[in-house]
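Colleague: generate coordinates for the sequence data below:
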Amino acid sequence: MARWKPDARGRLTVAALELFTEQGYDETTVAQIAERAGLTRSTFFRHFSDKREILTAGQELLSRLLAEGVAAAPADATPLDAVAAGLDRACGAMTDFNRELGPRLHAAIEANEELRARNAMKSVGMAAAIADALRRRGVSELSAQVSAELGVLAFGIGYRRWSDVSRADDPGELITHTRAAFAELRSATSALG
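Modeller: The predicted model follows:
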């Protein structure tokens, strides 16, 4: 097997999502994923601890980028404006590769209870990173938590909208969709009374 080919992690991710779509998550093995990617099982385990991790592998990076964006917001930014800065920073790291994987990723998660639970934990981790960054800015616990949850919800909505259409049909960037989702959520919360 050709271990020297570039982007093993990306190839493993694509192979896994293809197999999850074709035969289901539970029926897919690590050996099948590695074979489809043209790699060895040991190469798989250098990149992922198990097949579940493929679906949540970017959580640490996203959480870090969200927190860095919140921290870098102007000192006079409101909590929601600081979250918007975090969203902008995280969106900037997403590429066309992430966009292309979106529909397969969503399908795999929706088809499996364990993956839905793992994805929910990913959201909890991202919200915790945002809330921690807000608290370091002096935001109260409750305001930090609510702002963080809205930010994660906006990111999820924006990512889904962005990845569910092809670049040909919508050449827009993730940041555009996420900003629109965040504006909609802010408007919805203010309308609650």
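
Colleague: contacts, neighbours, all on C-alpha from now
Modeller: OK.

Colleague: how many other residues sit next to Asn98?
Modeller: 16 (other Cα atoms under 10 Å).

Colleague: what's the distance between it and Arg46?
Modeller: 21 Å (Cα to Cα, to the nearest Å).

Colleague: so how far is Ala129 from Ala73?
Modeller: 15 Å.

Colleague: more neighbours: those two, which one.
Modeller: Legend: neighbour count by other Cα under 10 Å for Ala73 and Ala129, higher for Ala129 (21 against 18).

Colleague: and for the helix or strand containing Arg186, what's in contact with it?
Modeller: Take DSSP states H and E as the rule and Arg186 turns out to sit in helix 174-190. Outside of helix 174-190, the residues that reach it under the criterion Cα atoms under 8 Å, 6 or more residues apart in numbering are 84, 87-88, 91-92, 94, 150-151, 154-159, 161-162.

Colleague: how long is stretch 30-44 from one end to the other?
Modeller: Using Cα to Cα, the end-to-end distance of stretch 30-44 comes out at 7 Å.

Colleague: buried residues in it, which are they?
Modeller: 30, 32-40, 44 (16 or more other Cα atoms under 10 Å).

Colleague: in helices, which of those residues fall?
Modeller: Within the buried residues of stretch 30-44, membership in helices is found for 30, 32-37, 44, as judged by DSSP state H.

Colleague: in three-state terms, label the residue nearest to Ser147 when sequence neighbours are not counted for me.
Modeller: Leaving out its chain neighbours, the residue that sits closest to Ser147 by Cα to Cα, 6 or more residues apart in numbering is Leu80, at 5.8 Å. In the three-state summary, Leu80 is assigned as helix, counting by DSSP: H, G, I helix; E, B strand; the rest coil.

Colleague: please provide the structure for the following sequence as well, for comparison with the first:
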Amino acid sequence: MARWEPGARERLVLAAIDLFTEQGYDATTVAQIAERAGVTKSTFFRHFPDKRELLVAGQDALSRLLSDGIADAPPGVGPLEAVAAGLERASSSMGPTNHETGPRIRAAVAASTELQERDALKSVGLAAAMTSALLARGTPDPAAHLAAELGVLAFKRGYAAWLEAADGGDGTPARYTLAALDDLRAATRLLG
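Modeller: Coordinates of the predicted model:
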């Protein structure tokens, strides 16, 4: 195994996705993931505390992109416009690798209760990051929480639509997440 070969983190994630797809999450061991990635188990544990963290490896970066986009939205825009700026920034950072691995990650999550629980925690973390960014902009508490939750739902729906798009995703999921946010905004009007 190449001890100091660059890109170990990315190789670990891709190896895990492949193994989870091939043999299931529960049947896959850390040793198998490390071997497939061409690294040692100790290298695995330098990057991840356990195997379930592999599928949420980009959560911190995603939260940061959402928060930064909200923070950088023009002054005076409403909470949902600020969320749209966050969605656009985060979604624009995704590309072909995300589009390629997305369906396999979704399949692995769907097949594992443990990963479904971790995915739910990821959503909570994304909502918390957006809520904090909105509160920092001066958005009142209930509106900040509601806008953030709509942002998480729009991100999930837009990302899913991007993965399923007939045009192969056409670049990034940005237009899909923004369209999903517009759909949700329209749906809130039906609530009364």
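
Colleague: sorry, back to before: which one among the ones in helices among the buried residues of stretch 30-44 of the first structure gets closest to Ala2 of the first structure?
Modeller: The shortest distance between Ala2 of the first structure and any of those, using Cα to Cα, involves Ala37 and amounts to 9.7 Å.

Colleague: hang on, the earlier thing: could I get the ones in helices among the buried residues of stretch 30-44 of the first structure as TSV with distance to Leu174 of the first structure?
Modeller: Listed next are these as TSV, based on distance: Cα to Cα, whole Å:
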residue	distance to Leu174 of the first structure
Val30	31
Gln32	32
Ile33	28
Ala34	30
Glu35	32
Arg36	29
Ala37	27
Phe44	29
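
Colleague: now do the helices in the first structure.
Modeller: Along the first structure, the stretches classed as helices by DSSP H are 8-23, 30-37, 41-47, 59-72, 79-91, 96-110, 113-136, 141-163, 174-190.

Colleague: how big's the offset between the third one and the second structure?
Modeller: Spelled out, that is helix 41-47 of the first structure. After superposition onto the second structure, the average distance of helix 41-47 of the first structure to its aligned residues comes to 1.5 Å, using mean Cα distance after the TM-score superposition for the first structure.

Colleague: with the longest one instead?
Modeller: After superposition onto the second structure, helix 113-136 of the first structure lies on average 0.6 Å away from the residues it aligns with, using mean Cα distance after the TM-score superposition for the first structure.

Colleague: residues making contact with that helix?
Modeller: Outside helix 113-136 of the first structure, the residues touching it (Cα under 8 Å, 6+ apart) are 52, 55-56, 59, 62-64, 66-68, 70-71, 79, 82-83, 86, 108-110, 141, 144-145, 147-149, 151-152.

Colleague: burial count for Arg104 of the second structure?
Modeller: By other Cα under 10 Å, the residues close to Arg104 of the second structure number 16.

Colleague: my guess is it contacts Thr21. True?
Modeller: Yes - the pair Arg104 of the second structure and Thr21 passes the contact test of Cα atoms under 8 Å, sitting 6.4 Å apart.

Colleague: returning to that earlier point: what's the residue nearest to Ser147 of the first structure aligned with over in the second structure?
Modeller: Counting by TM-score structural alignment, Leu80 of the first structure lines up with Leu80 in the second structure.

Colleague: what sits against Ala107 of the first structure?
Modeller: When the contact criterion is Cα under 8 Å, 6+ apart, the partners of Ala107 of the first structure are Thr21.

Colleague: so what does it match up with in the second structure?
Modeller: So, by TM-score structural alignment, Ala107 of the first structure is matched to Ala107.

Colleague: same deal with Gly158 of the first structure?
Modeller: Under the alignment (TM-score structural alignment), Gly158 of the first structure pairs with Gly158 in the second structure.

Colleague: identify the residue nearest that match in space, chain neighbours excluded?
Modeller: Beyond its immediate neighbours in the sequence, the residue positioned closest to Gly158 of the second structure (Cα to Cα, 6+ apart) is Thr177, lying 3.8 Å away.

Colleague: now for the one you found, how many residues are close by?
Modeller: Residue neighbour count, defined by other Cα under 10 Å, stands at 29 for Thr177 of the second structure.

Colleague: what residue of the first structure matches up with it?
Modeller: Alignment note: Thr177 of the second structure maps to Thr178 in the first structure; criterion TM-score structural alignment.

Colleague: could you check how far Ala77 of the first structure is from Arg137 of the first structure?
Modeller: The gap separating Ala77 of the first structure from Arg137 of the first structure is 10 Å, by Cα to Cα.

Colleague: which of these two has more neighbours?
Modeller: For Ala77 of the first structure against Arg137, the residue with the higher neighbour count under other Cα under 10 Å is Arg137, and the figures read 18 against 14.
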